[in-house]
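J.: please find the sequence and the predicted model below.
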Amino acid sequence: MKNIIYLLLLSLSFACAEKVSSERKEQLASRSSDIVQTAIGPLELPSPYSTESAVKRSEIVDWPAGQTPVAPAGFRVERWADKLQHPRSTYVGENGDVFVVESNTRNSANRIILLKTDNGRVLSRHIFAEALNQPFGMLILDGYFYVANTDATWRYPYKAGQMKLDTSAGEKILATPPRGYNNHWTRNLLASKNGDKIYVSVGSGSNVGENGLEAEKNRAAILEINPDGSAMRQFATGIRNPVGMDWNPVTGELWAAVNERDKLGDNLVPDYMTSVKEGGFYGWPFSYYGQLQDPRWAEDPHSDLVAKAIMPDVPLGPHTASLGLAFYTADEFPAKYQNGAFIGQHGSWNRAKFSGYKVVFVPFDEQGKPQPPQDFLTGFIADAEAGEVWGRPVGVTVGPAGGLLVCDDDAGIVWRVSAE
């Protein structure tokens, strides 16, 4: 089993040499670029260290009064809910209730807000749960409300329409390694279509295993559990920071949005969304985009494992922080959006020029195969030269009336995009 092989390697391996000599960097930078074949066509990737790894963090400034992000012609964008504390993700109940997670790396509200809605309008808001620990993923399944905190997944008795979660009645069903490298603290949840399994995404605890691979146990992985937390296993590994997850409505495959590694240059390595194969290994930390070796593992390349690394399906651009993922299956949007995927890109911090800071759309054809991504919701960058942004999109969810809900993390807003 691939999972067993990977676990053995984790227990036996040492940390990578994160710092590569200047001479070696020059040798690598002089190489020709690599061309790989993805599901949407060939992708040219620069050689490692062909550019410096920059640091350019964004500064949040207030949205001007009346201004919104920009959607394509034929769509309307509205400030659906605001004055939230770092809204990260949303979840929609069958009765139209919308749950909003408020959490952050620092000064986290650690709570869930309930929005009562009617025909796409917010009627009222309530504190549904509080005193959590960096929550992110949510799920309603068989009489339980599940919450994925950074260090554990909990479930609580729940009935549709319930206004407040009784956290004293909670049951811890799965411990997960807490926090992680550069905000890899999010843990997302997704139930199988028949509800007999739950999938939990866990990001890496490091950039490329520099703290030793024993510290990466059950990280950089999508875990599978029974609804009561039993029978935990690694469904897929080597997938550095998977956050958004959803089911391809045509093929039934699990798909995930994944953040790739840093410090190889401005344009390496592109984040991606991909179908996730059971037992699949996606390269981290030893390789990227299939068999392209990470030079920081040159002395311990794990060649046998790298040979099995799966090529990601859809590149989404370098350092975009592609986090949210939702397939669109409602009826409100035009037909071209049916069964396609929306991805929330939180935006770069380690690139000379900003990348991300938008929502992109990936069309899928009638066979459920992806096509090249296209911009959908833009206008989050206020002044790129000054490093100022109005917002940073994260979670994307199809709302109760068919519109797209977009969590604008640092701005404290949930935007709603609807067809005119």
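T.: Sure, I can see it.
J.: okay, CA-based contacts and neighbour counts for the rest of this
T.: Fine.
J.: which residues touch the nearest residue to Asp97 once chain neighbours are set aside?
T.: Spatial nearest neighbour of Asp97, excluding adjacent residues (C-alpha to C-alpha, 6 or more residues apart in numbering): Lys116 at 5.2 Å. Listed by C-alpha atoms under 8 Å, 6 or more residues apart in numbering, the contact set of Lys116 reads 96-98, 122-125.
J.: will you turn the residues you listed into CSV that also has neighbour count?
T.: Shown next, in CSV, are the contacts of Lys116 (neighbours: other C-alpha atoms under 10 Å):
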residue, neighbour count
Gly96, 19
Asp97, 21
Val98, 21
Val122, 14
Leu123, 10
Ser124, 10
Arg125, 15
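J.: thinking again about what came up before, quick check, the residue nearest to Asp97 in a helix?
T.: No. Counting by DSSP: H, G, I helix; E, B strand; the rest coil, one finds Lys116 to be strand, located in no helix.
J.: show me where the stretch 51-200 of the chain has strands.
T.: 59-60, 75-81, 87-92, 98-102, 111-118, 121-129, 137-141, 144-148, 152-157, 171-175, 187-191, 198-202 (DSSP state E, counting those that start in this stretch).
J.: put this next to the first one:
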Amino acid sequence: MKSKTLFISVLPLAAVAMLYMRPKASLRPGAPVLPVTAAVTPDPNNAGLTLPTGFGALVAADNTGGARHLAVTPTGDVYVKLSRVKNGGGIVYLHDSNGDGKMDEVKTFGNYGGTGMYIKNGYLYASSNTEVFRYKLDDKNQVIATDNPEKIVTGLINRRQHESKSVVLDNNGNIYVNVGAYSNSCQEKDREKGSMGRKGCPILDSAGGIWQFKADKPNQTYGDGVHYATGLRNVVGLDWNQQDNQLFVMQHGRDGLHDLFPEYYSVQQSAILPAECLYAIKKGDNAGWPYMYYDQEQGKKILAPEYGGNGKTEGGQNAINPAAAYPGHMAPNGLLFYTGSQFPEKYKNGAFIAFHGSWNRAPEPQAGFFVVFQPFKDGKPFGKWEVFADGFSGGAQQTASGRAEHRPCGLAQGPDGSLYVSDDSKGTIYRIVYNKK
């Protein structure tokens, strides 16, 4: 079978059933081929997660490393991108040889850390913090030459702040790469109290936006790409919406409103502002960073204090509005449009968002560390978001203190419609399933 996209499976139910009745491939030449069952059994404690009625979860793999984004093949194997190299590799291949949902075969390759991971049209795409690579897959959706990737993009900026390069592909042979801004708010002196913003923000020339490249052209640099969208402080979670045939991204909002400008913002305001925003992106869009931010409490675009704002003055008239907005500082690191048929109909074409969790709400309690579901209708957010999977942190005390045991990061959809969630704290890979009984 040809590879489908990382997060999206459009197989009809009959085809999915046939897929899971077929023998499972193994990386080991001559190894016994074992059948894979169509359903897996959740762990007795649902892997420690709290889920809606009818859902269950299991730990598919553990201790993989700093598991960032991940990709699931049409045959159910999982590729995980690690933030740092572990056991000689920055990419982990996971295989379930007996169909119980537990990954019992682990291999590593790729001598670089990073975040991005995506499968499309017979290739596995992976990113470091400065480059994007691709690996050819065979007819079993396994990497053919682990030591010889094709370098697609090179020379992307890395200033050790918002350096991760998340990637996604469209249906026309293009790859989209986030280049995060190496700054909080483009101040003259970054994160210094009272420092004003740099005029014209030169950071935006090479960062703070999304770049589009060809998915099959080697050694592209900035000059070969298209500056697709700007004014995005940092995007870690992004996905291609098949209904709209459009890019959607989750922006990390800026920090330190009270710390930098206490005359305008209280501690409580700074803990929840500004919003973490979901944007529907088209070529040429500007989301407004660093000149404005979105205040979800007021429902307005507000002029940033670094550029003359006071928490009330509106700004960013030429900036696009968010498609949806969420409480601040929860760090949205994963975005997935669910297209499977395993989950109930309400989830079809809606968005799952993995919130990595906050570190900068003190002295207020920290927040996040969960996966939420945002309903969509006709390709647009519709209705209020809801917490879908909670319990990653280990409890209310761990959440409030920010000392979470696990932090959700990446999201992927399996060929049977399961939802996979990566944890970049302890390297756990969760699999969430729906029990139709």
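T.: That came through, no problem. All figures in this text were calculated on a predicted structure; none of them were measured in a lab.
J.: give me the TM-score for this pair.
T.: Once superposed, the chains reach a TM-score of 0.76 (TM-score structural alignment, normalised by the length of structure 1), with 348 aligned residues with a C-alpha RMSD of 2.7 Å.
J.: what's the residue nearest to Asp97 of structure 1 aligned with over in structure 2?
T.: Mapped onto structure 2 by TM-score structural alignment, Lys116 of structure 1 lines up with His95.
J.: how close does its match get to Ile432 of structure 2?
T.: His95 of structure 2 is 17 Å from Ile432 of structure 2, where distance means C-alpha to C-alpha, to the nearest Å.
J.: check Gly253 of structure 2 too.
T.: To Ile432 of structure 2, Gly253 of structure 2 is 28 Å away according to C-alpha to C-alpha.
J.: if we go by neighbour counts, what in the longest helix along structure 2 is buried?
T.: Across structure 2, the longest stretch assigned as helix under DSSP state H is helix 13-21. Neighbour counts over helix 13-21 of structure 2 (16 or more other C-alpha atoms under 10 Å) mark 16, 19-20 as buried.
J.: nearest to Pro322 of structure 2 among those?
T.: Proximity of the buried residues of helix 13-21 of structure 2 to Pro322 of structure 2 (C-alpha to C-alpha) peaks at Val16, which lies at 35.4 Å.
J.: report the contact partners of the closest one.
T.: By C-alpha under 8 Å, 6+ apart, the contact list for Val16 of structure 2 reads 415-416.
J.: can you list the buried residues in the longest helix anywhere in structure 1?
T.: Looking across structure 1 with DSSP H, the single longest helix is helix 2-12. Buried residues in helix 2-12 of structure 1, defined by neighbour count with 16+ other C-alpha under 10 Å: 2-3, 6-7, 10.
J.: make TSV from those and add distance to Tyr282 of structure 1 to it.
T.: Below are these laid out as TSV (distance: C-alpha to C-alpha, whole Å):
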residue	distance to Tyr282 of structure 1
Lys2	11
Asn3	12
Tyr6	11
Leu7	14
Leu10	15
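J.: which residues in structure 2 does stretch 280-288 of structure 1 match up with?
T.: The counterpart of stretch 280-288 of structure 1 in structure 2, using TM-score structural alignment, spans residues 285-293.
J.: structure 1: which residue goes with Asn158 of structure 2?
T.: Under TM-score structural alignment, Asn158 of structure 2 pairs with Pro178 in structure 1.
J.: pull the number of nearby residues for that match.
T.: For Pro178 of structure 1, the count of nearby residues is 19 (other C-alpha atoms under 10 Å).
J.: disregarding residues adjacent in the polypeptide, which is nearest to it?
T.: Asp151 (4.2 Å).
J.: could you do His227 of structure 2 as well?
T.: Excluding the flanking residues, the one nearest His227 of structure 2 by C-alpha to C-alpha, 6+ apart is Trp211, at 4.7 Å.
J.: which SS state does the aligned residue in structure 1 for that neighbour fall under?
T.: Matched across to structure 1, Trp211 of structure 2 falls on Leu223, judged by TM-score structural alignment. Here Leu223 of structure 1 is recorded as strand under three-state DSSP.
J.: if I look at Leu223 of structure 1, how far off is Leu174 of structure 1?
T.: Distance from Leu223 of structure 1 to Leu174 of structure 1, by C-alpha to C-alpha: 10 Å.
J.: and Phe55 of structure 2? What does it align with in structure 1?
T.: Superposed on structure 1 with TM-score structural alignment, Phe55 of structure 2 falls opposite Phe75.
J.: burial count for the residue lying closest to its match once chain neighbours are set aside?
T.: Nearest residue to Phe75 of structure 1 in three dimensions, chain neighbours excluded: Ala419, at 4.5 Å (C-alpha to C-alpha, 6+ apart). Neighbourhood size, Ala419 of structure 1 [other C-alpha under 10 Å]: 16.
J.: now which residue in structure 2 aligns to Ala419 of structure 1?
T.: That one, Ala419 of structure 1, aligns with Tyr434 by TM-score structural alignment.
J.: would you check that that match makes contact with Gly340?
T.: No. Contact between Tyr434 of structure 2 and Gly340 fails when scored by C-alpha atoms under 8 Å: they sit 11.4 Å apart.
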